[in-house]
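Undergrad: sequence plus predicted model, see below.
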Amino acid sequence: MFSRLRRGSAVAAAILAAGLTLTACSTTSDDEKSASGEKITVATNTGDVEVTTDPERVVVLDNTAAETVKAFGITPVAIPKQLFQTDQLKDWTENDDIKDVGTHNEPKFDVVEDVEPDLIIGGYRFSKYNDDLKKVADAAGASYIDIAADDKAEGGRVAAMIRQTEILGKIFNKQDEAEKIISDFQGKLDAAKGVASGQSVFLSVVSGGKIDNGAKRISPLTAPLNVKDVFGGAGGDLHQNSGLTPEAIAQANPDWVFVMDRDAAVKPENGEQAKPAQQVFAAQEAFKGTTFADKNQIVYLDPQFYLREGIQCYGDNYQAIADAMGKK
């Protein structure tokens, strides 16, 4: 896998020696300056990692961090273009100078090697390759970090996203910009909290033209809100049919439904044009007479939620929830 690494043994030895010297320090001092910035230590999902600030050649693999990096005015040298097919990252995916590293199912490690990165931002969908990507980073004299927001992190996903944004702000010396992102997000979250007062909800995903339980992906979004999942938070794999029927949903009769339209973000494998989630819901005879259908209490989340999932995306969806519930 790593046969194309170009660093010789002498360079590797130099990198190793430098790493041993630097890791002995946990604080930043004036004599730790490098060509592109200073050395800082950041907390990651795999332990503390030493990073050089203001990296010039950045590989971004984590979709939850991508919009923040872009907001800082950073242009990466490589990304997984298929996974970043969103309106917010269009400038990146259509830029031929930015290399494509494939997907988490078929990653192109040779591309990551070829771009000679200073920093690789991995994790989330790419977390299963943490060890492999760290080897690539070590050989290139780069840093590898996994700071993706984890649902099981202290304080939940929301707190983890805030920490992620703060860390990226420190790495790129964009603390003011990071604070603004967090402030905007917090305002939208507070707005959603202000209208969530114990309502029952069904957390739905529309995938393959079928309505199913999407709690596994959506429950981190609703965790800070005072709403009650009618199915108790149990949610199956988004890639499999759980067997949930429209009749069972109607019988549960939630006050509200929050819908993630996976088909809007990922094209069906059969190549056919997927029906929008609104059409799928409108076609359900079983929903007639339910509270959510009769009162039009359905919130369709950002159609690109499945591919975005970062702090900006969560903020947008909190605002959508606040706007919808605030009108009732």
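TA: Looks like it came in fine. Numbers count the residues shown, from 1 in each chain.

Undergrad: CA atoms for contacts and neighbours, from now on please.
TA: OK.

Undergrad: so where do the helices sit in the protein?
TA: For the chain, the helices defined by DSSP state H occupy 9-22, 63-71, 90-93, 109-114, 130-140, 156-171, 175-195, 215-222, 246-252, 262-265, 277-282, 291-294, 311-326.

Undergrad: which among the ones you listed is found nearest to Ser207?
TA: helix 262-265 (5.4 Å; CA to CA).

Undergrad: how about stretch 127-139: buried residues?
TA: Using 16 or more other CA atoms under 10 Å as the burial criterion, the residues of stretch 127-139 that qualify are Ser127, Tyr129, Asn130, Leu133, Lys134, Lys135, Val136, Ala137, Ala139.

Undergrad: okay if I get those residues as CSV plus distance to Thr64?
TA: Rendered in CSV, the data for those read as follows (distance: CA to CA, whole Å):
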residue, distance to Thr64
Ser127, 12
Tyr129, 17
Asn130, 16
Leu133, 18
Lys134, 19
Lys135, 23
Val136, 22
Ala137, 20
Ala139, 26
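
Undergrad: show me the contacts for the most centrally placed residue in the chain.
TA: Central residue of the chain (CA atoms, centre = their mean): Thr64, 2.3 Å from the mean position. Under the criterion of CA atoms under 8 Å, 6 or more residues apart in numbering, the neighbours of Thr64 are Tyr124, Ala148, Ala149, Arg308, Glu309, Gly310, Ile311.

Undergrad: next up, a structure to set beside the first:
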Amino acid sequence: MQHTRTPALLAALVAGSMAMTGLVSAQEIVVTHAQGETTLPGKPEKVLVQDWAAFDNLTALGIEVAGVPGSNAPGYLADAVSADTATIGSLQEPDFEAIAASEADLYIVAARSRTAYETAKDLVPTIDMSIDNGAIIEGIKTNLTKYGQIFGVEDKANELIASLDAKVAEVSAAAEGKGNALAIVTNAGKLGVYGPDSRVSWIYNEIGMPSALESVADGDHGGDSVTFEFLLETNPDWVFVVDRDAGVGNEGAAAALLDNELFNQTTAAKEGHVVYVDPQAAYITMHGYQGVMLLLDQVLEGLNK
């Protein structure tokens, strides 16, 4: 028996089909990131990260991570890495074979691993969450917002952002009228200075402590190279120290290096205004919410002594 479809029935079928199409497309998540746009079919379940700041931010949001770098895990995040978490290469050398085999829903690169994007994007859905060092606090907040949208945890993301804003305001108030500052990095027996485009740029840009130097050429690893004579001549009111040796897993050497006759004559040293910040949070996960909150607390404690 042949069935005929009335115009009304056909219209209903078309409308139903369009509604289903709309439902499917509404589940898609378009993520704008540092190297373009990536469309995810829905909320990711299996997530890999090649960047410890990404791991920091996701765990702060309560998101489980299935794969992480096999090197330079910051101590303050150690408890968040479970025994069954896969390792997918180092910070700068991803294991693409393992990544391809993972069938992950999302793979996140940033900072040191950003060059992996071009290869990885053809293997699994990939986003680059790199942050501009000149605007670290703003970058962290932007990334938290994006993660909130991707994983459907907008309320938690907003809660963390509010906490970060409050902490920045608290430290800024403590820093007001306290004088100028230098963020210095020690690296294999050498001294360097970090400035307004460095891994700890928020000391100047967001906290508002004026730099003791008019111009700093921020280096990638060791900052702008300086001598003890130069530090004494500059004579900062406050010094914030990043021990890169300890940050990359070697024996810390900053305290011994700075126990120097010239450095001890600076105002910062004489006044006890030398603050050693967590080297892994400052050097490895400088774009992570938990790491920056830790650093802000250390700076606040130093300023309030």
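TA: Sure thing, it's come through. Predicted, not measured: the structure shown is a model, and the values here were computed from it.

Undergrad: circling back: from Ser197 of the first structure, how far off is the residue nearest to the centre of the first structure?
TA: Going from Thr64 of the first structure to Ser197 of the first structure by CA to CA, to the nearest Å gives 28 Å.

Undergrad: so what corresponds to Ala60 of the second structure in the first structure?
TA: Under the alignment defined by TM-score structural alignment, Ala60 of the second structure corresponds to Ala71 in the first structure.

Undergrad: what sits against the nearest residue to its match once chain neighbours are set aside?
TA: Spatially, and ignoring its direct neighbours in sequence, Ala71 of the first structure is nearest to Glu177 (7.9 Å; CA to CA, 6 or more residues apart in numbering). Under the criterion of CA under 8 Å, 6+ apart, the contact list for Glu177 of the first structure reads Ala71, Phe72, Gly169.

Undergrad: in the second structure, which of the residues you listed still touch?
TA: With contacts defined as both residues aligned by TM-score structural alignment, their matches' CA atoms under 8 Å, Phe72, Gly169 are the ones among the contacts of Glu177 of the first structure whose aligned partners also touch in the second structure.

Undergrad: mind putting the contacts of Glu177 of the first structure in a markdown table, distance to Gln284 of the first structure and neighbour count included?
TA: A markdown table is the format used below for the contacts of Glu177 of the first structure (distance: CA to CA, whole Å; neighbours: other CA atoms under 10 Å):
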| residue | distance to Gln284 of the first structure | neighbour count |
| --- | --- | --- |
| Ala71 | 40 | 14 |
| Phe72 | 44 | 17 |
| Gly169 | 46 | 20 |
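
Undergrad: ok, so of the contacts of Glu177 of the first structure, who is nearest Gly19 of the first structure?
TA: With CA to CA as the yardstick, the closest approach to Gly19 of the first structure among the contacts of Glu177 of the first structure comes from Gly169, at 23.4 Å.

Undergrad: ok, back up a step: between the buried residues of stretch 127-139 of the first structure, which is closest to Asn296 of the first structure?
TA: Compare each of those with Asn296 of the first structure using CA to CA and the shortest gap goes to Ser127, at 39.1 Å.

Undergrad: apart from its chain neighbours, what residue comes closest to the closest one?
TA: Here the nearest residue to Ser127 of the first structure in space, its sequence neighbours aside, is Asp146; by CA to CA, 6+ apart that works out to 7.3 Å.

Undergrad: counterpart of that neighbour in the second structure?
TA: Checking with TM-score structural alignment, Asp146 of the first structure has Asp128 as its match.

Undergrad: likewise Lys188 of the first structure?
TA: Aligned against the second structure by TM-score structural alignment, Lys188 of the first structure finds its counterpart in Lys167.

Undergrad: picking up where we left off before, closest to Ile321 of the first structure out of the contacts of Glu177 of the first structure?
TA: Taking CA to CA as the measure, Ile321 of the first structure lies nearest Ala71 of these, at 23.9 Å.

Undergrad: how far out from the middle of the chain is stretch 264-273 of the second structure?
TA: Distance of stretch 264-273 of the second structure from its chain centroid, counting by CA atoms, centre = their mean, to the nearest Å, is 31 Å.

Undergrad: give the aligned range of it in the first structure.
TA: Structural correspondence for stretch 264-273 of the second structure: residues 288-297 of the first structure, per TM-score structural alignment.
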